[in-house]
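S.K.: Take this sequence and fold it.
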Amino acid sequence: MELFLAITVGGLFAAGFYCLMLHSIVRIALGLVLLGSATNLLIFTINGLQRGFAPLVPEGQEALSPPFADPVPQAFILTAIVINFGLLALLLVLVHRAAQETGTDDTRALRTELKDSKQ
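M.R.: Coordinates of the predicted model:
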């Protein structure tokens, strides 16, 4: 299972970096989403694929008894999902506004339009 997840993470990273190299702002935003998902899956895979109980101390006991799940990677992934969602929302608003103003989402056309407006 770890091999399958490693190949999936590699594919997501490759697709994300490929989308970042394209000239469409929408595809760049999609690439950032893919990179965020690949990172989350990487953290999930690094944590290990074992089953464990929730890390809650039962009533009447002093400490946890193994096996229990490590809550830190889960918290990292949850935080990263929220940050990725906020970043995606901001990017989509900026892309929509730029497309409204310029009529295109091509970065090359936006770059030449910016140079023309400065002159």
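
S.K.: From now on I want contacts and neighbour counts done on CA atoms only, so please keep to that.
M.R.: Noted.

S.K.: Can you give me the buried ones in stretch 71-83?
M.R.: By neighbour count on 16 or more other Cα atoms under 10 Å, the buried set for stretch 71-83 is 73, 77, 80, 81.

S.K.: what's the most distant pair in those residues?
M.R.: The most widely separated members of the buried residues of stretch 71-83, counting by Cα to Cα, are 73 and 81 (12.2 Å).

S.K.: on that earlier part again, which one of the buried residues of stretch 71-83 sits closest to residue 41?
M.R.: residue 77 (8.4 Å).

S.K.: show me where this protein has helices.
M.R.: Along the chain, counting by DSSP state H, helices occupy 2-21, 25-47, 71-102, 107-118.

S.K.: another one to check against the first:
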Amino acid sequence: MSVVLAAAVGGLFALGTFLLLRRDLVRVVWGVAVVSQAANVYLIAMGGISEGGNSVVPVLSGHGESVPETADPLVQALVLTAIVISFGTTAFALALTYRAYQENETMDVQEWQ
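M.R.: Below is the predicted model of the structure:
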């Protein structure tokens, strides 16, 4: 499972970097969004339950013998906050992109004055 997550995170970072290097401003904004989501997937993957089970302390660790292993809730809360912030930042960047298009009448960043 960790190989699949590593491949997914690597693919998302590669796609985001590819989009960041384009000349179209909208693709650059989407590249930033993809890179931020790749970072979120990386954090969730690293903050999950390990295969050995020793690194994660169960939340109910004094209440019975059969307590299921749980993932760290702090990582999930931080990633949820990061998702909301990146959504707002992406919306703001797209609004700025539209304004730049109105001013320059082109989306190509190398043709701006």
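
S.K.: Now do the contacts for the residue positioned nearest the centre of structure 2.
M.R.: Central residue of structure 2 (Cα atoms, centre = their mean): residue 37, 1.6 Å from the mean position. By Cα atoms under 8 Å, 6 or more residues apart in numbering, the contact list for residue 37 of structure 2 reads 12, 83.

S.K.: Just tell me what it corresponds to in structure 1.
M.R.: Residue correspondence to structure 1 (TM-score structural alignment): residue 37 of structure 2 is matched to residue 37.

S.K.: Could you check how far whatever residue of structure 1 lines up with residue 81 of structure 2 is from residue 19 of structure 1?
M.R.: Aligning on TM-score structural alignment places residue 81 of structure 2 opposite residue 79 in structure 1. Between residue 79 of structure 1 and residue 19 of structure 1 the computed distance is 24 Å (Cα to Cα, to the nearest Å).

S.K.: again with residue 98 of structure 1
M.R.: Distance from residue 98 of structure 1 to residue 19 of structure 1, by Cα to Cα: 19 Å.

S.K.: Pick out whichever of those two has more residues nearby.
M.R.: Taking neighbours as other Cα atoms under 10 Å, residue 98 of structure 1 and residue 19 compare with residue 19 leading, 22 against 15.

S.K.: give the contact list for that one.
M.R.: 27, 28, 30, 31.

S.K.: Now with 10 Å, please.
M.R.: 13, 25, 26, 27, 28, 29, 30, 31, 32, 33, 34, 35 (Cα atoms under 10 Å, 6 or more residues apart in numbering).

S.K.: so how far is residue 36 of structure 1 from the first one?
M.R.: Computed as Cα to Cα, the residue 13 of structure 1 to residue 36 of structure 1 distance reads 9 Å.

S.K.: Give me the common contacts of residue 73 and residue 81 of structure 1.
M.R.: Shared contacts of residue 73 of structure 1 and residue 81, defined by Cα under 10 Å, 6+ apart, are found at residue 40.

S.K.: what's the neighbour count on the residue lying closest to residue 45 of structure 2 once chain neighbours are set aside?
M.R.: Leaving aside its chain neighbours, residue 45 of structure 2 sits nearest to residue 5 (6.8 Å; criterion: Cα to Cα, 6 or more residues apart in numbering). When neighbours are counted by other Cα under 10 Å, residue 5 of structure 2 registers 15.
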